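**Q** when you get a sec, could you give me coordinates for this:
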Amino acid sequence: MSRVEPFPDAGRAAAAPEKRRGEPEQPPDAAAPRGGTASHDGAASHDRYERVIAEVWREALCVDEVGPHDDFFRLGGHSRLAVKVADRLREAFQADLPMRMIFDHRTVAELATAIAARA
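**A** You can find the predicted model right below:
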């Protein structure tokens, strides 16, 4: 997986809201794909989508953590930032992803499912 480049204006964000608490903490490798059976390939692929989306959001929103059920707009996202995030996701997934997807699928998990369905 390629590293997502940082947002050029990420340092200018004013006091971004902190991540909502209540998400269960997981060890760093808990989301890593396990095994190589065909039955796990779909889950591993979905996990990859979630990891990339969370990283892009984390950098764009200037927050330390983004969980699968965090809402882009409740974390401080807005329409101009959604444009930049959509561009980063298009680049990361090499796919034609309309910006509207961020508005229609506001959490990492929902957006990962929607992107996986288009793949």
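**Q** going forward, measure contacts and count neighbours with C-alpha atoms only.
**A** OK.
**Q** in the helix or strand where residue 39 lies, what's buried?
**A** Per DSSP states H and E, residue 39 falls inside helix 38-61. Residues of helix 38-61 classed as buried: 44, 46-61 (neighbour count, 16 or more other CA atoms under 10 Å).
**Q** C-terminal to that helix, what's the next element?
**A** Going down the chain from helix 38-61, the next helix or strand is helix 79-93, by DSSP H and E.
**Q** which strands and helices sit next to that next one?
**A** helix 38-61 (3 or more CA pairs under 8 Å, 6 or more residues apart in numbering; DSSP states H and E).
**Q** the helix it packs on - contacts with which helices or strands?
**A** By 3+ CA pairs under 8 Å, 6+ apart, helix 38-61 packs against helix 79-93, helix 108-118.
**Q** next, the structure of the following sequence, for comparison with the previous one:
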Amino acid sequence: MSKKDMIEQLRHRLASNDRWALRALMRIYQNQTADEQCRETTIERNGIGFTGPDAEILTSFARHYQRRGSLSERQMIILRRRIPAYARQIVQGSDTTRLEAAFSSTVTTQAAEPNG
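**A** Modelled structure (predicted):
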């Protein structure tokens, strides 16, 4: 699978699967510097972490998720709308073999489920 295909497939997963969206949220949050996490903003232009417009809200979601273990349905709607923009960053920082395997296992699992 090409990187371009992988990014597109990941964008789709992030927009439609809460588990994938939450894992991506936490991965991108961890890419923020400690100062950026603390200030809920983007300070460094280093190509990783949240963009300026997303930093405050997505940092607050990440902190909420760390404390409570879940997000509200309204927060999830916003997250599923915003997090696909970070698919390229996630692919660049991931083991692509493991990511491909995760795509394959999810497809296999969904195909085996009734009404899936």
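**Q** TM between them?
**A** TM-score for the superposed chains, counting by TM-score structural alignment, normalised by the length of structure 2: 0.27, backed by 53 aligned residues with a CA RMSD of 4.4 Å.
**Q** returning to what we had before: and the helices and strands packed on helix 38-61 of structure 1 as JSON lines, adding distance to residue 39 of structure 1 and mean neighbour count?
**A** Shown next, in JSON lines, are the helices and strands packed on helix 38-61 of structure 1 (distance: least, CA to CA, whole Å; neighbours: other CA atoms under 10 Å):
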{"stretch": "helix 79-93", "distance to residue 39 of structure 1": "22", "mean neighbour count": "17"}
{"stretch": "helix 108-118", "distance to residue 39 of structure 1": "16", "mean neighbour count": "18"}
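**Q** out of the ones you listed, which gets nearest to residue 100 of structure 1?
**A** For residue 100 of structure 1, the closest of these is helix 79-93, at 8.7 Å, according to CA to CA.
**Q** how far away is the residue nearest the centre of structure 2 from residue 10 of structure 2?
**A** Nearest to the mean C-alpha position of structure 2, by CA atoms, centre = their mean, lies residue 24 at 2.2 Å. Distance, residue 24 of structure 2 to residue 10 of structure 2, by CA to CA, to the nearest Å: 10 Å.
**Q** swap in residue 60 of structure 2?
**A** Going from residue 60 of structure 2 to residue 10 of structure 2 by CA to CA gives 23 Å.
**Q** who's more crowded, those two?
**A** Taking other CA atoms under 10 Å, residue 60 of structure 2 and residue 10 do not tie; residue 10 has more neighbours (25 against 15).
**Q** and whatever helix or strand the more buried one lives in, what does it pack against?
**A** Taking DSSP H and E as the criterion, residue 10 of structure 2 maps to helix 3-16. In terms of contacts (3+ CA pairs under 8 Å, 6+ apart), helix 3-16 of structure 2 is packed against helix 18-31, helix 73-82, helix 87-92.
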